[in-house]
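# Could you look at this predicted model? Sequence included:
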Amino acid sequence: MPVNPTNWQREWTNSGLNNRVWSFNDIFEGQGLDLGDTTEGLNEVDGQLIRDMKALQLRAALGSRSLSTEGTVPVLRRRLQDYKRQVYHQYRALPRSDLSHWGIQRDNARKYAIEITDDDGIGALDMYTCAILASPYNPAYWLSRAYCHYQQAFFDLAIGDAYRAEYLCDVLYDTHRRSLQHGLYTRICHALEQHIMVQPRDSITGNLSAEATLLRRFNGVNFFTPTIRKATQHVLALSLMALQCWDDYKTKERLLRARMINVDRDLMPFQERRRVMEVVAAKAKTTKENTDYYYHESRAGNAPGDRIYPHDADDIDRAAVAFTDKATDIFITQNESIPWKKCKIAVSDDPSNTQLKVIATEDITKNEIIFVENPPIRGHLELPKLPIRGLELRCDNCQRGLPGGQLEKHAREFEQGNLREACKCITQPVPILFCPAPNDSDPTCAENAQARYHFQVCGEDWAWLHDAMRPIKVLDSEERPCYKYSCETQSTLLSLLLREIFDITLHRRETHDPNLMAHEIDELVALEGPRNWTNRRFPFSLTANVHIPFNILLQLGVDIFRDLSFDTWVIQLVLRKLTVNAIPCRSDRFKYTTIIKHKTFPKWEDELKIEDLPYFDPSFPKLYLYPGHSLFNHACRTNFNASWAPYGDENPNLMILWSFKDIKKGDEIRIPYFYPLDTGVSTSILERALGRPCNCGGPHLDAEYVPPPAPAKNKQSIGKKGKRS
């Protein structure tokens, strides 16, 4: 049975790991690791004595450490020596984002998630994190940290670590995987050899340790990988069970069976667990079938949203005046899409004092536009090309319709050097199109995208990512195109949005803050966090929450073993913020809710009809994040005083929010997140969409209200920047 998440502290205490403390020497002494100034002698720099260094050498050493190079030789020497004393045997890891512009001050004590000295030690979890940072390709370290996460009931983090341990072990076994990352096989072997060879010789006989003796035999490091691999599989299995990811558990069991040598012995623990948990799994399945869950949620497990992850700073005070002022400045004052500013962001009156709201700063009359926003993050899934529907061409930036033949035209022009209207994605298996240039002076949609959100993803082949979110086409025995299954069941609908956030984070690290964390970019930091998600559970699947995020990072050039700024906990926080705040395109939002729980596959392409498409296509192929819009609180049927809609066909991405009754200065502006007459919106759907129960005061499901029509569009009323997204 997995660890009980409500009683994990007792198990952790019984293991004895809760009181274990490791100092700098305990972790790094005798490991053969070169940590630069941290481990080098106090009087040496790169093997040279400081007292023997000349002026040019001293200035070069100081400059490389971002220290002042001004002064005489004695001053330079003393400055370098003081620095060496300051950093000697002091290890700081996992730097945090600079959020001072949000009023969040992270001084030296909070600038790093981990800090170790000879005097101040750290616990088991941080110790293994430091070991991973020092030797990132050692699967034993990843397994050990996975076990710590598992024992503390952070099952999602345990899965992320166990997956990386399994990945490294698979590279040693699978020759195909060795070629995916150049040099990875050699690094893994070196890491394991280094780990084993630090074991001291026998103090009496002088013989090598038993592990070192095995290492020198014909099979080398492969003597040890079966044990690591088997332990990894058990941590994965137990964690998947704890998160109720029953389909993922069965899939891993099938893969394990295919790899086993002694099937009866190695499979027995899995079979015993499955027998014990069958009743729980059946009950969970019945609950989902009897509740309003979409098809894409049907196979997902769930993870709690209110636990603070070990390395999360947890220091964002959304109720601080500096924080709400900055949110108002970013989302309203600097919003050039609308010239007048008649609202601001403030702290709500909820008991937790962590929820934000938007209030009117002056009287607002009926049918007056209050807020306008373009989506800084968008995810456009390419639907399967079918004979029964024509090819719809739309600009990826503003979503305006494009004339037929635009794809071929832009592809030809791009090959001829026209870079204003297209980018390298025009030549990829999933091409991205942009609008033709309106004139020679205004920026094109392609230039707009490349300036705001389309950076390292440009020119990469992302067909695999689209395939991971849609039905997969194969040829049957008669060579007929057949859609065998849909990857939508893996809960991967947020994957394109996640890719955009990774891309934006990497770009801003180069241009602004080198330590920026993905969940703390400006578009996400103002949104709700774990303290707003009390008793809230979020969907979790091995594919959507672990496999795909790490594969995206690998394609963007991130080393998922060495770079822990994109660790599993960061990915989970980003996905949870997206789960609550992502908005489907207008056609999915402004219609009655239809919960499609089942989709039957396989489906043959030549048998599909138009009426079959809702039971074939992914439910939400287009998703957007409007962070400013997300700060407006929801209200049910009769309790909202404003509404919202896309601007129209002229600019489908532009979101406008208007009042449909007079709003007095100081009143909160509330909007409906669903179509007001939608009787299909149950309490369950509403809570999953909001991330919490609705606090509008009710009645929550009153279908009597008839909403007013949207105000007539006034093109002159919206700022110039709002015309193109």
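Arrived safely, thanks for sending.

# Please count neighbours and contacts with C-alpha atoms only from this point.
OK.

# contacting residues for the most centrally placed residue in the chain?
Closest to where the C-alpha atoms of the chain average out (Cα atoms, centre = their mean) is Ile571, at 3.1 Å. By Cα atoms under 8 Å, 6 or more residues apart in numbering, Ile571 lies in contact with Ala518, His519, Asn545, Pro549.

# Might you specify the subset of those located within strands?
Among those, DSSP state E puts none in strands.

# Which one of those residues is nearest to Asn535?
Proximity of the contacts of Ile571 to Asn535 (Cα to Cα) peaks at Asn545, which lies at 20.0 Å.

# one more structure, for comparison:
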Amino acid sequence: MDSASGSEVSSEEDSALALALLSKRDELTRALGGGGSVDGIAQGSANGSRGAALPYDLIAYLDRAAVHSELGYPDLAAGDAYRALLLCDECSDAGFEYHELALDALRERCAGGLPAVLRGRGRGSEELERGVGRLEIIAEGQTANANANVNANASEDEDGDEDEDDDDETRRLKRIARIASIRCFRMLAISLLLCGCLKSSYDFCIRGLGAAPEDEDLLQAKEYIQLMARRRLKLSSGEEVDVSELPDQGLVRREIYPWNTHEPNRFSQETLDFLNKELESVAPKCEVKVTELPTLLEGIGELESTNKQLGLFAKEDIEPGEEVLDEISLLAANNLLKESLCDACSSTLPPLTADSKVVDCPDCDDIMFCDTTCLERAQESYHPAICNTDIDTIAKDPDPKEKPSALYLLLIGRALAMAATQQVHPLELKEVKYIWGDFLPSASNTIPLSPNAGPPPTWTLPFSFSSNISGPLHVLEKMDIDIFTSLDTYDLWVFNTLYAKFRGTASARVNPRTGHPEVAAVHPLWCLANHDCDPNVRWEWGARMRFWCRERRIRGESGGIKKGEEVLNHYCDIELPVKERREWAIGSLGGRCMCGRCKREAGELNGHGHEHGLEKEAE
């Protein structure tokens, strides 16, 4: 067989395996989602499967984590392993809210013996490249050894987990939950390592080793964490790794997941009609049309040099200085605790004088609004889901270096509150549904399943355990939402999709004294105007987002937008040199800016070996 034929066979085998794994994932998700019986699974069978859906089934979460890992989604595997770990804790502590439900689910799954995911010895490997070369990670492993370690330590730990009134069956189930927790720690440590989240990976690794000190997979994961840390921190082999300095933000796949049925056809006539209807009151001289933009990422063979996008175009001439757009959005957040900002629109509240229009929520402490209009909008949009909770303490007043991440998490929290209040799926919110997420085709993100495959692709979505997994779940718990019975609405891939959309479109206000971002918002119609480092509009965001047609362009030409011309926005500081503008674009948009100005200035740099000064913006 020649190499071409062999490659085709390998590709076909990969496709068949991927389809089988996706089918298995769908089956497990339906089982966990409380959607009734699952075809082909007999209750109480020897492998521990069951017939009825069990949302508190930690075994199903571990099974789904393994499937996600095989599909090349280590972030989703970590999310499932974390939910399984929470359920292990629920099984072990009679004082926890879901103790009986989790224990009942485990009892049903273990009716035929120890479930396969806890007694198997399957071995898998992942190829990892995060600036340190290729590393082989053992993603499955010596389960038998781990079981032996846990059972050996069971007598020491028994008093901690088991009540003296527990019957023999309950004691057996709690021991199984401890075995499962080792599996969770192993999956979390390895999956987060594959994502590049070294600090969280190390933390779970150490927790696992505390329960099973001789677990081979955890010991090996610890070695790889230290190896990667030395490479990323540029330490020599003899230097000690300071655990507090371990990086904890990695990168994961940024794509429309194969099972995502909520993403619309952004280029359909139905979508264009809806958006143009929304624009009538916000930007009456503009319309949404389909356009072609340069592809930002380079070096990925499957991608075309241009890609189809939505854009904002003038329906009639717009004069220099004329207002183009005026939009209010409640998909807003601030990371300041107890500051005098409107909870709805995040604008600064006026002084509380006798004739002040500022109002508070009658059921909350210290939640203020600009006026009754903002209060009414909040009550219709998001506030009932968080009213009279202490959710306002989450991600507030963070460390300065964490402020951008905190704002993204707070935007996720606002979107979840809007979805709960409006009783819609988060991805169906009109503020979210149609915005751009800079998604790559799944084929460009996929890790080939063949053992002869080359290195994995470069992923582009920033990811951390605290921002993407534990943070959103904490928000949901504060909202009194059961995170186990609402999996179809609040799964990790939903959070990741929201992050992908917000990272490319959210705008932020910085504190003029510190330069730190403190307020962020997503304006879904404003962000339809595509970025260009030579924009024809300028914008201002106070309580509302406003566009004005620029008096002059960046090179000094007169402003104005003719009928049929595209409205060109800017998402970064256009005074920056081209190198810094492109660095910003890589972080926010997933690739280097390819606008005409950037290409021109980069060409001047390459051609002459020095940097030309940027023309100053003339208003």
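That came through fine. Only a predicted model underlies this, so the values are computations on that prediction, with no experimental measurement involved.

# mind checking the SS state of the aligned residue in the second structure for the residue nearest to the centre of the first structure?
Alignment note: Ile571 of the first structure maps to Phe495 in the second structure; criterion TM-score structural alignment. Following DSSP: H, G, I helix; E, B strand; the rest coil, Phe495 of the second structure is assigned to helix.

# the strands in the stretch 501-650 of the first structure, which residues?
All strands of the stretch 501-650 of the first structure, identified by DSSP state E, counting those that start in this stretch, fall at 537-540, 582-584, 603-604, 622-625, 633-634, 642-646.

# Now those strands in JSON lines, please, with extra columns for distance to Thr186 of the first structure and mean neighbour count.
Shown next, in JSON lines, are the strands of the stretch 501-650 of the first structure (distance: least, Cα to Cα, whole Å; neighbours: other Cα atoms under 10 Å):
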{"stretch": "strand 537-540", "distance to Thr186 of the first structure": "33", "mean neighbour count": "21"}
{"stretch": "strand 582-584", "distance to Thr186 of the first structure": "42", "mean neighbour count": "21"}
{"stretch": "strand 603-604", "distance to Thr186 of the first structure": "45", "mean neighbour count": "17"}
{"stretch": "strand 622-625", "distance to Thr186 of the first structure": "41", "mean neighbour count": "23"}
{"stretch": "strand 633-634", "distance to Thr186 of the first structure": "53", "mean neighbour count": "21"}
{"stretch": "strand 642-646", "distance to Thr186 of the first structure": "53", "mean neighbour count": "21"}
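
# Reformat those strands as TSV; add distance to Pro200 of the first structure.
Formatted as TSV, the strands of the stretch 501-650 of the first structure follow (distance: least, Cα to Cα, whole Å):
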stretch	distance to Pro200 of the first structure
strand 537-540	43
strand 582-584	55
strand 603-604	62
strand 622-625	56
strand 633-634	62
strand 642-646	69
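
# aligned partner of Asp89 of the second structure in the first structure?
Using TM-score structural alignment to pair residues, one finds that Asp89 of the second structure aligns to Asp170 in the first structure.

# Ok, Cys205 of the second structure next?
Matched by TM-score structural alignment, Cys205 of the second structure corresponds to Glu253 in the first structure.

# leaving aside the residues next to it on the chain, what's closest to that match?
Phe270 (7.1 Å; Cα to Cα, 6 or more residues apart in numbering).

# Please name every helix or strand in contact with the helix of greatest length in the first structure.
Once the first structure is assigned using DSSP state H, the helix that runs over the most residues is helix 263-289. If contacts are counted by 3 or more Cα pairs under 8 Å, 6 or more residues apart in numbering; DSSP states H and E, helix 263-289 of the first structure sits against helix 246-259.
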